[in-house]
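In: The sequence and its predicted three-dimensional model are supplied below.
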Amino acid sequence: MDKLQAMLVFSKVVEAGSFVGAAERLNLSTTAVSRYVAELEGQLGVRLLQRTTRRLHLTDLGQLYYHRTLHLLDEMNELESELLQETQQPAGRLRLSVSIPFGARQLAPALARFRQRYPHIRVEVVASDRKLDLIEEGLDLALRITNTLDGNMIARPISPIRTLICASPDYLARRGTPLTPDDLRQHDCLIYNGIPEPNQWSFVCEGGEVYKVAVTGPLEADNGDILVGAALAGMGITRSPSFMIGEALAEGRLVPLLSGYHMPQLTLSVLYPSRQYLPAKVRRMIDFLLEEWGGEVPPWEACWLQPPDGP
């Protein structure tokens, strides 16, 4: 007896509610369907179905076996789907959501490399600083920088996102360098007002406690690029995610401050709706993003954390 085929026939009998209905769905004779179920019961040594002249009823063991059978058949179908995808060149449109600053600075150049590897995948980027619903927006996946994720989505952490405090050499030459978080009270701070408590800059102490410092300054904005631009021009001290300022730090146009103190850290994650029957194009993109940015030190930090070349 073909055990897998017998399990499939049994599941169709339950779904159809009769041997005749299952036979029609499977394009088999009613006799063949009845024989598969009888042989399956004989091999298992239990009765799965109670047969009456009017309808079929699952026994308690039949109910258990039916649900386990559905799970196994789903696993088999998913495995076959994955194997088929591995032999095919992934293609089609892939819709991806990302925040505007991260999309412009990090995703855009990475997509050029992704295109070289998978030329038949067309990527549509939905750049927004709003939290979009993947299902409602028809998105395949999303990149999020947060520690609070939607419980209905599958989330794969990619890399840590550190927040750094920095200023231009010109500003520091004029105003001096803060040595402790409390020194920030005496400086011009550039404030991102797109978050709760924008004028409170938080630091994590050695014991894990959060210490907040009240800051003020000549500029507030709901866009990080404006604040980084102002810091580069010497207007004040900015608090920015490392992916926005890595190049400026590497080139010395910005100087990291208070390196002995740490600010709360976020995580870059890729979100997608389900693991089941994940299209090849989505699976390839997830693997690519993990390859590009995975690890404790992401590339936007590695460029300025590397020690200088020797003489």
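Out: Arrived safely.
In: Going by C-alpha atoms from here, please, whenever you check contacts or count neighbours.
Out: Will do.
In: what sits against the residue nearest the centre of the chain?
Out: Residue closest to the average C-alpha location in the chain (CA atoms, centre = their mean): residue 270, at 1.4 Å. Neighbouring residues of residue 270 by CA atoms under 8 Å, 6 or more residues apart in numbering: 141-144, 155-158, 286.
In: tell me which residues of stretch 229-238 are tucked away?
Out: For stretch 229-238, the neighbour count (16 or more other CA atoms under 10 Å) marks 230-238 as buried.
In: Quick one, which of the contacts of residue 270 are buried?
Out: For the contacts of residue 270, buried by 16+ other CA under 10 Å: 141-144, 155, 157-158, 286.
In: let's bring in a second one:
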Amino acid sequence: MKLPDFEAWAIFAAVVEHRSFSGAAEALGVSKATVSKAITRLEQRLGTALFHRTSRRLALTESGRGLAERAQRILSEGEAAEEAAFESASAPAGLVRIAAPLTFGISHLGPALAEFMTLHPGIRVDLRLSDAFVDIVGEGIDVAIRIAELPDSSLRARRLGPVSTFVVGAPAYFERAGRPRHPADLATHACFIYTNTSSPDVWRFRKAGGEEAAVRVDGPVRTDNGDAMLPALCAGLGVARLPDFLVNKHIAAGTLEAVLNDWSGGAAGLHLMTPPGTLRPARVEALIEFLSERLKRLCVEAA
């Protein structure tokens, strides 16, 4: 039996993560020639090209895309196995890559990470904040926060709690345009649309008794960040459907008013996502346990 070329698989994963041979070489502390030889060796062994190479661009082939996740798993589990062997002799240390939605990351994750790094001074953090979909495996993310209804996936997910959504607008807007009594009424309102969903122009609702409604909405603002809507909302220019952590303070202060409160906007939840596999470095396990406890409390407080 011929053993797999584990070194070549790990180098392939590094090239995918850093999107270049030179970037992978620098990250791994080896020469670019070593990286190139390992990729060529793996391609010859597999009998297929893993990358399309030009002088300006490096792109995965169809075969390469299909194997990238497995390669990342080999590298991650190898790193985790080595770290587990040393864990009893040292505190968790090293780099953890985290991805999270922009507003949630600034308001809630940032303060939590400050506390976490105080407890674990040997851990460094690479925090990437964006409301756009992040390829956790392809970009080498260790932990991701997602606020959504999750599709089936090979990723590991831990649901930390529910996230409620509210249809909100300024009281002055509702005095002028009328308060909707049924989701269908929103079709005639100036709706601010959050675009980072699969169907941003259709808002779906469910009532406790089981009644469902879907309405096509339109309005003067479209954006991929909910926080950016707030000034125009508070100025009375329209309505939006936003998560509780964005609007609770505004509702309590009276600058925004929630309507259609007997309708639910869906089963969105706060999730902690990690790549496939069961072996994880001690630094990642420490972060997962810390965030799980901290963010679960946040969901309870927001409920």
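Out: Perfect, thanks for sending it. Here the structure is a predicted model, which means the values were calculated and not measured.
In: before we move on, back to that, from the buried residues of stretch 229-238 of structure 1, which is closest to residue 254 of structure 1?
Out: residue 232 (6.6 Å; CA to CA).
In: thought that closest one was touching residue 166?
Out: No - counting by CA atoms under 8 Å, residue 232 of structure 1 stays clear of residue 166, with 9.6 Å between them.
In: Report how many residues lie close to whatever residue of structure 1 lines up with residue 104 of structure 2.
Out: Matched by TM-score structural alignment, residue 104 of structure 2 corresponds to residue 102 in structure 1. By other CA atoms under 10 Å, 18 other residues sit near residue 102 of structure 1.
In: do residue 85 of structure 2 as well
Out: By other CA under 10 Å, the residues close to residue 85 of structure 2 number 9.
In: likewise residue 283 of structure 2?
Out: Around residue 283 of structure 2 there are 22 residues (other CA under 10 Å).
In: got it, and the one 3 residues further on?
Out: The tally of other residues near residue 286 of structure 2 (other CA under 10 Å) stands at 16.
In: re the thing from before, need the contact list for the match of residue 104 of structure 2.
Out: Residue 102 of structure 1 sits next to 243-244 when contact means CA under 8 Å, 6+ apart.
In: mind checking how far it is from residue 9 of structure 1?
Out: Using CA to CA, to the nearest Å, one gets 51 Å for the distance from residue 102 of structure 1 to residue 9 of structure 1.
In: can you give me the strands in structure 1?
Out: Under the criterion DSSP state E, strands of structure 1 are mapped to 49-51, 56-58, 92-98, 121-127, 141-146, 154-161, 163-167, 189-192, 200-204, 210-214, 219-221, 237-241, 255-257, 266-272.
In: Can you say which of those is nearest to residue 294 of structure 1?
Out: strand 154-161 (4.9 Å).
In: what separates that closest one from the chain centre, distance-wise?
Out: Between the centre of strand 154-161 of structure 1 and the centre of its chain there are 6 Å (CA atoms, centre = their mean, to the nearest Å).
In: what's the overlap in contacts for residue 232 and residue 166 of structure 1?
Out: Contacts common to residue 232 of structure 1 and residue 166, judged by CA under 8 Å, 6+ apart, are residue 254.
In: one step back: aligned partner of the residue nearest to the centre of structure 1 in structure 2?
Out: Match for residue 270 of structure 1 (TM-score structural alignment): residue 272.
In: Where does the closest residue to residue 21 of structure 2 other than its chain neighbours sit, in terms of helix or strand?
Out: Nearest residue to residue 21 of structure 2, sequence neighbours excluded (CA to CA, 6 or more residues apart in numbering): residue 15, at 5.6 Å. Secondary structure from DSSP states H and E places residue 15 of structure 2 in helix 6-18.
In: what comes up buried for that helix?
Out: Neighbour-count burial for helix 6-18 of structure 2 flags 8-18 (criterion: 16+ other CA under 10 Å).
In: Hmm, the residue nearest to residue 21 of structure 2 is touching residue 23, no?
Out: Yes - distance between residue 15 of structure 2 and residue 23: 7.2 Å, which falls inside the contact criterion (CA under 8 Å).
In: quick check: the host helix or strand of residue 38 of structure 2 aligns to which part of structure 1?
Out: Following DSSP H and E, one finds residue 38 of structure 2 within helix 32-46. Aligned using TM-score structural alignment, helix 32-46 of structure 2 spans no residues in structure 1.
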